[in-house]
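*Asks:* turn this into a model:
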Amino acid sequence: MKWLEEYDLEGKTKGRGLVIRGWAPQVLILTHSSIGCFLTHCGWNSSIEGISAGVPMITWPLFGDQIFNYKLIVDVLKVGVSVGVETLVNWGEEDEKGVLVKREKVKEAIEMVLEGEKREEMRERSKKLAEMAKRAMEEGGSSYKDITMVIEDIIANRESSQNGRC
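*Replies:* Below is the predicted model:
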């Protein structure tokens, strides 16, 4: 990545940060005790991982469902702040719509999440949602029950088709 070398991100973060090239174990990183917040594009998986990890989020949506997910995180669940676009951008219209986010706006969002007056409220809400997500995934929880029903349905349909009942 040419821009990475030009900007010298690894040099600028040496001793206080880590640059991971390629795939990174996001869930493992998000659940580390040193993580204060999560800057996310608001894809569904990343949103769920952030909620499940119990960390406040800085949302940077751009396309598709990311806008709806950001609204869920910021306006409904109240576990994040936004720096990205607030309306849907069609693919290829990024430059026209001005989706570039300035450094100062990111800095302000980080300060709001880590030092702002609603910091504790956001953290408490994040932790509560993480607990709810954990309970949902445990045996007897709603997600556990739902995935069990899906598996049972697949098995039943497979057995039916093997017995000639499609």
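*Asks:* switch to C-alpha atoms for all contacts and neighbour counts from now on
*Replies:* Will do.
*Asks:* in the lengthiest helix in the chain, what's buried?
*Replies:* The residue-count maximum for a helix in the chain (DSSP state H) belongs to helix 142-162. Buried residues in helix 142-162, defined by neighbour count with 16 or more other Cα atoms under 10 Å: residue 143.
*Asks:* repeat for stretch 122-140
*Replies:* 122-123, 125-127, 129-130, 133, 136.
*Asks:* kindly report the same for stretch 57-71.
*Replies:* Of the residues in stretch 57-71, 57-63, 66-71 count as buried by neighbour count, 16+ other Cα under 10 Å.
*Asks:* what's next to the longest helix of the chain, contact-wise?
*Replies:* Helix 142-162 is contacted from outside by 136-139, 166, using Cα atoms under 8 Å, 6 or more residues apart in numbering.
*Asks:* next up, for comparison:
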Amino acid sequence: MKESKKGYIIWNWAPQILILDHPAIGGIMTHCGWNSILESVSAGLSMITWPMFAEQSYNEKLVVDVLKIGVPVGVKEMKFWMSLGDEAMVRREEIVKAVVLLMGSSQESKEMRKRARKLGDASKKTVEEGGASYNNLIQLIQELKSLKISKALGKSRVCN
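*Replies:* Predicted structure coming up:
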């Protein structure tokens, strides 16, 4: 990297949301943790899924089978990460196949990326003023203010 002056290494925290929103990013390979999925969907990106443990295989099913915005690399069985052996390895051919499908020019590839962009657009609208998430946050803030006021009134009545 140093000699070619290409690439970039980030040693500490990486601004993942900014990276995912960059126009040069065409997709993401993810272990299927919930935060990574939410960030990818918000950025309108298709995913290559590589679940490791816990709920990640369920999240992969959502991304691949339900939303149809992901390509699995072929992990068949969840194992405790300390006990991973050669049988749990994902072969390079599977990764190449997934990247080609994710980034390819086939109709299936185009449709997957289109669905991902559509979900990204919808997620952005929900946090804009008037969107469902925006409205829910405003409602929560109002309820917390109301609770604070009612507690303050309750204390003042007790003191009188």
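*Asks:* what TM-score do we get after superposing?
*Replies:* Superposed pair, TM-score by TM-score structural alignment, normalised by the length of structure 2: 0.82. Supporting alignment: 154 aligned residues with a Cα RMSD of 2.5 Å.
*Asks:* what's the farthest-apart pair in the buried residues of stretch 57-71 of structure 1?
*Replies:* Greatest spatial distance in those: 57 and 63, 17.7 Å, computed using Cα to Cα.
*Asks:* so how far is residue 144 of structure 1 from the equivalent of residue 128 of structure 2 over in structure 1?
*Replies:* Using TM-score structural alignment, the partner of residue 128 of structure 2 in structure 1 is residue 138. Relative to residue 144 of structure 1, residue 138 of structure 1 is positioned 6 Å away (Cα to Cα, to the nearest Å).
*Asks:* same question for residue 152 of structure 1.
*Replies:* 12 Å.
*Asks:* corresponding residue for residue 141 of structure 2 in structure 1?
*Replies:* Match for residue 141 of structure 2 (TM-score structural alignment): residue 151.
*Asks:* give the aligned equivalent of residue 49 of structure 1 in structure 2.
*Replies:* In structure 2, residue 49 of structure 1 lands on residue 39 (TM-score structural alignment).
*Asks:* so what's its match up against?
*Replies:* With Cα under 8 Å, 6+ apart, residue 39 of structure 2 has these contacts: 17, 20.
*Asks:* and it, which helix or strand is it part of?
*Replies:* helix 34-42 (DSSP states H and E).
*Asks:* from the contact counts, what lies against the next helix or strand after that helix?
*Replies:* Going down the chain from helix 34-42 of structure 2, the next helix or strand is strand 46-49, by DSSP H and E. Where contact means 3 or more Cα pairs under 8 Å, 6 or more residues apart in numbering; DSSP states H and E, strand 46-49 of structure 2 is packed against strand 27-30, strand 70-72, helix 92-103, helix 107-127.
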